[in-house]
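Visitor: sequence and predicted model, in that order:
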Amino acid sequence: MTTSPISPPVFKGALVAVDPLRPTSSVIIFQYNPETMTRTLQARTTGGEAGSGPLRLSGPPEETIKLTIEIDATDRLEAGDPIAETLGIAPALAALELLLYPSSVAVIANEVLARVGVVEILPMAAPLTLLVWGTRRIIPVRVTDFSITEESFDPSLNPIRAKVDLGLRTVSYYDTGMLSAAGALSLAAHIAREVLGTVNTAEGAAAAIRSAAGVGGPS
């Protein structure tokens, strides 16, 4: 289908992993933006149990995000893309999977340390991962799980079409502190929500005033 020349450009969603050990696989742009995103917020509270006192918020809510992304090499195969012809969508799937893998460099370094007698080796830290969803939502997240359904294959059994169901958990300043990069981004998102909530309140108040005055009602 031909896109109208006056259609606005579509912002592509993405996952960005800030990992100096793997800079080449750190940006995963969604080929197609998901049509839906499920966000679940669970209050983080203290007190208020069994009527013992007021409910108090101890921090921002715990938020989980579920979305499904589609990856398809059909258009690239029709255009004769050599990577798609040789590997299908395997590189895109590998980039996603690496979000849950430690760096092989760190794995080898830890093995060397263990063999020379270092007793305590710290677990390898996951990269800072950002869900980029438009210019107003850049959210630090942890990829908690995902399932890949490979739906079609080329003659060499490389996958050429797949759906990936992603499970994410947002990382907040409650988890990392406000001075970390993730904490600063989380606090900025918190403040942006407050601004949007204020806009909604002002808009609702204006609508109520117009309704009371009989302005802008149905004819």
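Guide: Arrived safely. Here the structure is a predicted model, which is why all the values come from computation and not from measurement.
Visitor: CA atoms for contacts and neighbours, from now on please.
Guide: Noted.
Visitor: all strands for this protein, in order.
Guide: For the chain, the strands defined by DSSP state E occupy 14-18, 27-29, 37-42, 45-46, 56-57, 62-72, 128-132, 138-153, 159-170.
Visitor: so how far is I160 from A109?
Guide: In this view, A109 and I160 are 35 Å apart by C-alpha to C-alpha, to the nearest Å.
Visitor: out of these two, which sits in the busier spot?
Guide: I160 (22 against 12; other C-alpha atoms under 10 Å).
Visitor: pick out the residue closest to the middle of this structure.
Guide: By C-alpha atoms, centre = their mean, the chain has its centre lying nearest to L131, at 3.0 Å.
Visitor: wait, it sits on A14?
Guide: Yes. At 6.1 Å, L131 counts as touching A14 under the criterion of C-alpha atoms under 8 Å.
Visitor: got the buried residues for the longest helix along the chain?
Guide: Across the chain, the longest stretch assigned as helix under DSSP state H is helix 181-212. When burial is assessed from 16 or more other C-alpha atoms under 10 Å, helix 181-212 yields the following buried residues: 182-189.
Visitor: hmm, back to that, what residues are up against the residue nearest to the centre of the chain?
Guide: 13-16, 137-141 (C-alpha atoms under 8 Å, 6 or more residues apart in numbering).
Visitor: please repeat the previous calculation with a cut-off of 10 Å.
Guide: By C-alpha atoms under 10 Å, 6 or more residues apart in numbering, the contact list for L131 reads 13-17, 28, 137-143, 168, 170.
Visitor: how near is it to V18?
Guide: L131 is 11 Å from V18, by C-alpha to C-alpha.
Visitor: then G204?
Guide: Remark: distance between G204 and V18 (C-alpha to C-alpha) = 40 Å.
Visitor: with adjacent residues omitted, what lies nearest to F11?
Guide: Spatial nearest neighbour of F11, excluding adjacent residues (C-alpha to C-alpha, 6 or more residues apart in numbering): G134 at 6.2 Å.
Visitor: hold the first one in mind and look at this next one:
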Amino acid sequence: MSGPTKGLLFEYGFSVPPLALVFQFNPQQISRSRTVTIKTGNAPGSRGGYDFMTPLDTPRVAQGVELQAESFSIDILLDATDKMNAGDPVAGRFGVQPQIDTLRSMVEPKAQGPAGLQILASLDVGGARAFQRQETASVLVFGWGQQVLPVFLTGVAQKEVMHLPNLLPFRAEMNLTMQVIESQNPFFTADKLRQTAMSALNAAGA
């Protein structure tokens, strides 16, 4: 029997060591959404789009239609029980706090330092001013199964459900929201090729 499915989230950059998290992942717990914004209200003599008669007219029909970047929402469980039972000293002392802090670091603004190293720059900056000049969001890579996509982590919500005697959690339920970086980059390009291949398989089997 194969082991549990693993998910991977890591920082695409020059940080040493890089931020990375490997976690058990249930594909049934992922939500993906994409929206299209329709702005064709000024089309003459129509409601909801431009007039068309043949497929040759479709480029004009689609004027004003904007595709928004895809977003993800996933729920993961961080649990140090197995490592604690195996005598892991880090898990026994800190539970899953290192993994939680890794996710929190991924969503916080970074300042570019010498030699490309990144350091946290959010200690005295908050609210709407979270990202200042010379600060950037972490570019992350989210992988599960055969899919690997570049993303921004847009939200981290945690629910600590079990704690060690020192009150650090050893089990936590995490909700992560991400936005795909749909630009010219190797990860997104490869996923579009994968998507095209899967669509061809579907057409062949129809």
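Guide: Received, thanks. Owing to the predicted nature of the structure, the values given are computational and were not obtained by experimental measurement.
Visitor: now what about the TM-score between them?
Guide: After superposition, the two chains reach a TM-score (TM-score structural alignment, normalised by the length of the second structure) of 0.75; 176 aligned residues with a C-alpha RMSD of 2.6 Å.
Visitor: re the thing from before, any of the contacts of L131 of the first structure buried? List them.
Guide: 13-17, 28, 138-143, 168, 170.
Visitor: so who does the counterpart of M174 of the second structure in the first structure touch?
Guide: Using TM-score structural alignment, the partner of M174 of the second structure in the first structure is V164. Residues in contact with V164 of the first structure (C-alpha under 10 Å, 6+ apart) are 67-71, 93, 96, 146-150.
Visitor: how close does the equivalent of E108 of the second structure over in the first structure get to V132 of the first structure?
Guide: If you follow E108 of the second structure across to the first structure using TM-score structural alignment, you land on Y101. Going from Y101 of the first structure to V132 of the first structure by C-alpha to C-alpha gives 21 Å.
Visitor: which of those two has more neighbours?
Guide: Higher neighbour count among Y101 of the first structure and V132: V132, with 18 against 12, using other C-alpha under 10 Å.
Visitor: list the residues that contact that one.
Guide: So V132 of the first structure contacts 11-16, 29, 138-140 (C-alpha under 10 Å, 6+ apart).
Visitor: so what's it closest to, chain neighbours aside?
Guide: Nearest non-adjacent residue to V132 of the first structure (C-alpha to C-alpha, 6+ apart): I138, at 4.6 Å.
Visitor: what of A111 of the second structure?
Guide: Spatial nearest neighbour of A111 of the second structure, chain neighbours left out: E135 (4.4 Å); criterion: C-alpha to C-alpha, 6+ apart.
Visitor: corresponding residue for the one you found in the first structure?
Guide: In the first structure, the residue matched to E135 of the second structure (TM-score structural alignment) is M124.
Visitor: surely its match touches L21?
Guide: No. Here M124 of the first structure does not reach L21: they are 11.8 Å apart, not a contact under C-alpha atoms under 10 Å.
Visitor: give me the common contacts of those two.
Guide: Residues touching both M124 of the first structure and L21 (C-alpha under 10 Å, 6+ apart) are 102-103, 106.
Visitor: give me the buried entries from those residues.
Guide: Buried subset of the shared contacts of M124 and L21 of the first structure (neighbour count, 16+ other C-alpha under 10 Å): S103.
Visitor: show me the shared contacts of M124 and L21 of the first structure that map onto helices.
Guide: Using DSSP H, those in helices are A106.
Visitor: reformat the shared contacts of M124 and L21 of the first structure as CSV; add distance to D154 of the first structure.
Guide: CSV is the format used below for the shared contacts of M124 and L21 of the first structure (distance: C-alpha to C-alpha, whole Å):
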residue, distance to D154 of the first structure
P102, 30
S103, 30
A106, 34
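Visitor: buried sites along stretch 163-171 of the second structure?
Guide: Of the residues in stretch 163-171 of the second structure, 169-171 count as buried by neighbour count, 16+ other C-alpha under 10 Å.
Visitor: how about stretch 68-85 of the second structure?
Guide: Judged by neighbour count using 16+ other C-alpha under 10 Å, the buried positions of stretch 68-85 of the second structure are 71-81, 84.
Visitor: could you do stretch 15-25 of the first structure as well?
Guide: 15-19, 25.
Visitor: now stretch 83-92 of the second structure
Guide: For stretch 83-92 of the second structure, by 16+ other C-alpha under 10 Å, it's 84, 91-92.
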